[in-house]
Structures are given as C-alpha cells and as structure tokens.
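Undergrad: Need a 3D model of the following:
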Amino acid sequence: MLAIIVAVLVTVWAAAAIYFDSPFGSLRTVVAILYLVTMLTALSFLRRGHMGMMIAFAGFVIVLIAWLSIKPSNDRNWEPDNAKTAFAEINGDHVTIHNFRNCDYRTEKDYTCQWEVRSFDLANLRGADLFITWWGSPWIAHPIVSFDFGEQGHVAMSIETRNEVGQSYSAIRGFFRQYTLIYIVSDERDVIRLRTNYRKDEEVHIFRTTASPPLVRKIFLDYLQRVNSLHERPEWYNALTDNCTTNIAVTTAEARNIRMRLDWRILLNGKMDEMLYERGAIVTGGLPLSALREQAHINAAARGADQSPDFSKIIREGRVGFANNTLSSER
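TA: A predicted model of the protein is given here:
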C-alpha cells in the first residue's frame, strides 16, 4: 500500500513536470494528461507481479532524468529590476560589490534602477538584521537579511526568483524549473521600501539578530561566495529545497560549522520569527513574541521616511535591539 501511494505521488509529480517544464509547447497539456492516465491505468489494472508499479516508477525515472537535464541560463529577457546579477571582489577586509541595486520607485511597476559599485570595510560590520514580510497567509513570508556596516550603511540581500519580462511568481510553478535563483544585493531604500511603500498588503517587520560580528562576518562572506557563484553559474529556484529561507538556514549553519537544525518552520516560514524567538536568535527585550512582532512593524515609519537618506535609521528608531549595536557572544 505504501509503495502504491508513493507511485501515485511520483506519477502526479511527473505529469506536472511534463506540463510545466516540457518542450512540447501547446501539446504539453495533452501529453501530461496522457502520461497521467496511462500510469494510473497501469497501477489500477496491472497489479499482478507489481507490473503497474514498475511501469509507473520507470516512467517517473525517465521524466526525472529529462527534467534534471534542463539547464538554467543567465541570458534571458529579464525584468529591468533583475537585469543584472551582483558580484563581489574581496581583498582582505575590503569588499567591493558590483551591480549593487538601487531602484527609485514611482509605483511598484514603474521604476528606474541604478546599478552601482559600492565598497565596504569588514572591520565596520556590526551585526545583521532580519526583515520578514508577511502577505496573505500567516504561514508564508519572505525574509531579507541586512548587514549593518555602521556609518557605511546597510547591505540588504533578498533571495528571490529572477523573473523574465511578463513572468510573475507562482507558488506551484516554484516547485518546478520555471525560475532561476537570484541574490539581490541592494540598498534598503530599494528592496525594503518597495515592500512597505509601494506593494499592497505587504507588512514588513524588522528584528535584530543576536549574532556577533565575527559570526556575521562569516555569514556575509558566505553570502558573497553564493552571489559570485550565481553570477557565473545560474541555478534553478525551488520552492522546497532552494529558496529564500532554506538558503539562509544553510548559510547560517555553515558559518557556525554545525549541521542545519531541521524545523518545519523553515518551510512554512511565516512562523520563522517564532522559531528564532525560541532559539534566542533575535533580540527580544524581554517581550513576548506577540508584543515583539507588533513593535517590529515598520510600514508606517517607512512611509514617513520614504526617500530620506536616513531611511534605514528612521525605520529602526525606538525598536527593540536598536538602542545600540553592541552585540554579545557568538551563536
């Protein structure tokens, strides 16, 4: 019975992979339906000697091999805010980031992007903050890590899908080979203000992490290695295994030289703040989680700050963890 259940599940996945990722064009729906009907028929009527299951698993393997052969590319007709990928040069404590995104928005869809070169001194790296954006379901959110370089400013990194012109994100398509992965390295007035001031129904919260500067440095450099890797060798985004939250969890675990702690809230990341609260990974100020989340809400402050050069300072004023940037022991 367990084998039959698994066979049905992989058959449904394979049919969906044919529908979303196959090269059959207008025939993909017909081919996907034919595949699904054929495999389910085999499972239903060829049960003697488990022939039906063998056919279903063989079909899955063939589709999987073909699916894995689909290669991502950096050479496509990208949306203007995805037109370039960042890369970094590291020389001792000096870091130069190329294609640092700084978009000026008039509306969510009407904007002008500047691709800048910015330099930072790792000796100035004080800590890391975590922005979490909720919209719609409380179970799903989008995290953005921002690295605090004091007077040199903040480096916000948002792990997203790199959309082609006319393409938008779909949760279902995110499980297939529809989107390439991109690490957007940007100014907070770009990637945060987009979500607080221009997109509808997105609620953004900021939390100060308890990571020490030495740990934050390791995480930042790991991020840059990933940024450089994706600049040279594109990868597919996957909503289950290679997304905004799993990449943060993997990078943090690697920086701490530990095995990543599995937790269902890494996948249902709308509960990420709860997980971090329990682990002591964010500054709480002694508040219960509900109160901490309430005071961390920055939409009103961000709208007030808007294009101010002090945007990053204003959205942090009076919030837990931002009275000063002195951090304690490494976690």
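
Undergrad: Every contact and neighbour count from this point should use C-alpha atoms.
TA: OK.

Undergrad: and residue 250, how far is that from residue 266?
TA: Applying CA to CA, to the nearest Å, the value for residue 250 to residue 266 is 10 Å.

Undergrad: this one next, for a side-by-side:
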Amino acid sequence: MLLLICLSLLILLGTLWGSLALAYQWPLPGPRLAAVAWCLVGLGALWWLWQGGPRWGWVGYGLLWVLLLGWWLSLAPSNDRDWAPDVAQMLSGEVDGDRVTLHQVRDFRWQDREAGEPRWESREYDLSRLASVDLLIANWGLPLISHVMVTFGFDDGDFLTFSVEIRRERHEAFSSLAGFFKQYELSIVAAAERDLVGVRTNHRGERVSLYRIEMSPRARRDLLLSYVAEANALHETPRFYHTITANCTTIVYAMMRRIVDGLPMDYRLLLTGRLADYVHAVAGLMPGYSLAELKARADITEAARAAGDSPDFSRRIRQGVPGWE
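TA: Model (predicted):
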C-alpha cells in the first residue's frame, strides 16, 4: 500500500509539472487543450496503477514521458524575439585596465509604469574611481519577496545600477510561476539610478530601500567586472530565467561567492524580502547600527518620489542613509 501511495504521488506531481509546462510552452494552437490532455493521461495512469493493469500500459506511459521530456529539452533560449522596450537592448562591455566601456546603458525618462522615452547610451567608467557599493531592495507589497539591484558609486558623483531581470517579450507580463517554465530569458540591465529606482518608486508604487555595503576596494572592482562578464556571456549565449535558480539574487550570490570565500547559502537568498537580514548577518552592512535602525533609515521611497528626474537624484535619495550622512 505504501508503494502505491508513493507511486501515486509521483504520478500526480509529474502530471502537474507536465500540464504547466504544456500550458506555458506548447507552441501549437491549444496549449490549454494540451495541458488538459496531459492531465487525462495522468489520471489514466493513476487508474491503471490502482487497478493493477498489465505492464504494457506502463510502456506506453513511459514513451509519452520520453516524448514530453524530449520536447522540453529541445526548448532553447533566444536573443531574437519581439522584446519589451525596456529590455530591447542587451548590455555588453569592454575592459581595458581601469577603463570599462559599457554599451546599451539604459537611461529612460518614464511617463508611467510601462512607457518611457527610450535612451540607450555607451558610457565609460574609471575603476580607479570606484568608491562605493549599495544594495537596493524594491518591494511591491509581498513582505517576503522583493527585487534586488546593486549600485556602484564613483568619486566623481556618478552612479551605475545593475539589475538582473526577466527579458520579457512585448506582450508578456511577469509571473513567478511562469518563471519555472522557460517563459522568459535572463537579462542584465545597467542603467542610471533614477531610471531603475525612479520607475519603481514613482510609477509602479513600489517601496525601495538602500543599504551601503561594506566591501574592500578589490571586492567592489571584482563585483562590477563580474557583472560585465555575465552580461557579455548572456550577449553571446542566451539563458532562461528561473524563479529559483537564476533570478535577481541567486545570480548575484553566485558572483559574490567567487569574490568572498565561505559566503553561506541561506533561505533568505530566496525570500528576498529578508535579504537585508542576511547581509547584516554576514557583516555586509554598515557597522555601528542595529539592523532595526538600518532598515528604518534605508527607505528612500519618498526621497525618490520627491527627486523625480532631478539631475542630483542619487545624492538626494542618500540623505540620511547610514554610510551616506
């Protein structure tokens, strides 16, 4: 009986996964019909299991699984689709000593949550002037789930923000569930801070917190170069976004593990609403403050809304943030 129950659970899980995979990715007309058909296959397998049907039935079921997995593995990411305007271009960069040249840096002027005046630029940065790293956490209402970005500051007052995002097509909207099923490609966006932060606070109704990070000059440099290398890799070889294994936090964590020895894995890397707690626990936030005080002073939402498209946006949102007084 225990064996029957375990096999039934496996069939049910396989039926659920296969139905969702077909619902999101079946290329022919009728993806919902394909999903329903797979549900019927699963229910038929359960009935066959409990009725003790002949073994030849399992051969047919196995062949159907081979076909499904073969189709699933054949799905490949692409850099050639009808992309949404804010991810229409792909970041790439060149490094020459201390000089980094980035192509397709975004600096949109946003009119609403989806529409902005497109601006894509090539910009040069001097790594010898790299002076700071900040963690940005944007929350849209779910306490435990947030979007994570990283900003690099230079001693001339310039700031550059990186965001690991879905590269969605023009007709697509974000869905965490769809992110499990090869719905989106992975994208690294480099942009002006007033673009990536401003669109969230001023047009999408999100709350954004900013934390200055304690990092050595060498680690700051290595992290920025890791972003450039990752962007170049995606430019050459597209990759699917995945809600757990390839998202805005796990990609950055993988880069950081190559820079900081012994950086622990932690559940808060997935429950990103608590990411600041994790960074504080590994001594990554500004010393001399309690976590509660850091969180209370990190909220830059109202400052960003007041700053709008001001040229000194980055300076204004940092007023009162520990490490930026």
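
Undergrad: And the TM-score between these chains?
TA: The TM-score (TM-score structural alignment, normalised by the length of the second structure) is 0.91; 319 aligned residues with a CA RMSD of 2.1 Å.

Undergrad: Between residue 250 and residue 266 of the first structure, which contacts overlap?
TA: Residues touching both residue 250 of the first structure and residue 266 (CA atoms under 8 Å, 6 or more residues apart in numbering): there are none.

Undergrad: Quick check on these two: which one has the bigger neighbour count.
TA: More neighbours surround residue 266 than the other of residue 250 of the first structure and residue 266, with 19 against 16 (other CA atoms under 10 Å).

Undergrad: Would you map the strands across the second structure?
TA: Taking DSSP state E as the criterion, the second structure contains strands spanning 92-96, 99-106, 109-110, 116-117, 120-126, 130-139, 147-154, 159-167, 185-191, 207-212.

Undergrad: any chance of these in a markdown table, with distance to residue 67 of the second structure too?
TA: Listed next are the strands of the second structure as a markdown table, based on distance: least, CA to CA, whole Å:
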| stretch | distance to residue 67 of the second structure |
| --- | --- |
| strand 92-96 | 38 |
| strand 99-106 | 40 |
| strand 109-110 | 46 |
| strand 116-117 | 43 |
| strand 120-126 | 43 |
| strand 130-139 | 40 |
| strand 147-154 | 36 |
| strand 159-167 | 28 |
| strand 185-191 | 24 |
| strand 207-212 | 45 |
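
Undergrad: Take these and write them to JSON lines, including mean neighbour count.
TA: Below are those laid out as JSON lines (neighbours: other CA atoms under 10 Å):
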{"stretch": "strand 92-96", "mean neighbour count": "17"}
{"stretch": "strand 99-106", "mean neighbour count": "19"}
{"stretch": "strand 109-110", "mean neighbour count": "18"}
{"stretch": "strand 116-117", "mean neighbour count": "14"}
{"stretch": "strand 120-126", "mean neighbour count": "14"}
{"stretch": "strand 130-139", "mean neighbour count": "22"}
{"stretch": "strand 147-154", "mean neighbour count": "21"}
{"stretch": "strand 159-167", "mean neighbour count": "23"}
{"stretch": "strand 185-191", "mean neighbour count": "25"}
{"stretch": "strand 207-212", "mean neighbour count": "24"}
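
Undergrad: To residue 228 of the second structure, which of those strands lies closest?
TA: Between residue 228 of the second structure and the strands of the second structure, the tightest spacing by CA to CA is seen for strand 92-96, at 5.8 Å.

Undergrad: For that closest one, name the packing helices and strands.
TA: strand 99-106, helix 217-236 (3 or more CA pairs under 8 Å, 6 or more residues apart in numbering; DSSP states H and E).

Undergrad: one more time with 10 Å
TA: If you count contacts as 3 or more CA pairs under 10 Å, 6 or more residues apart in numbering; DSSP states H and E, strand 92-96 of the second structure packs onto strand 99-106, strand 120-126, strand 185-191, helix 217-236.

Undergrad: ok, residues contacting that strand?
TA: 100-105, 122-127, 188-190, 225, 227-236 (CA atoms under 10 Å, 6 or more residues apart in numbering).
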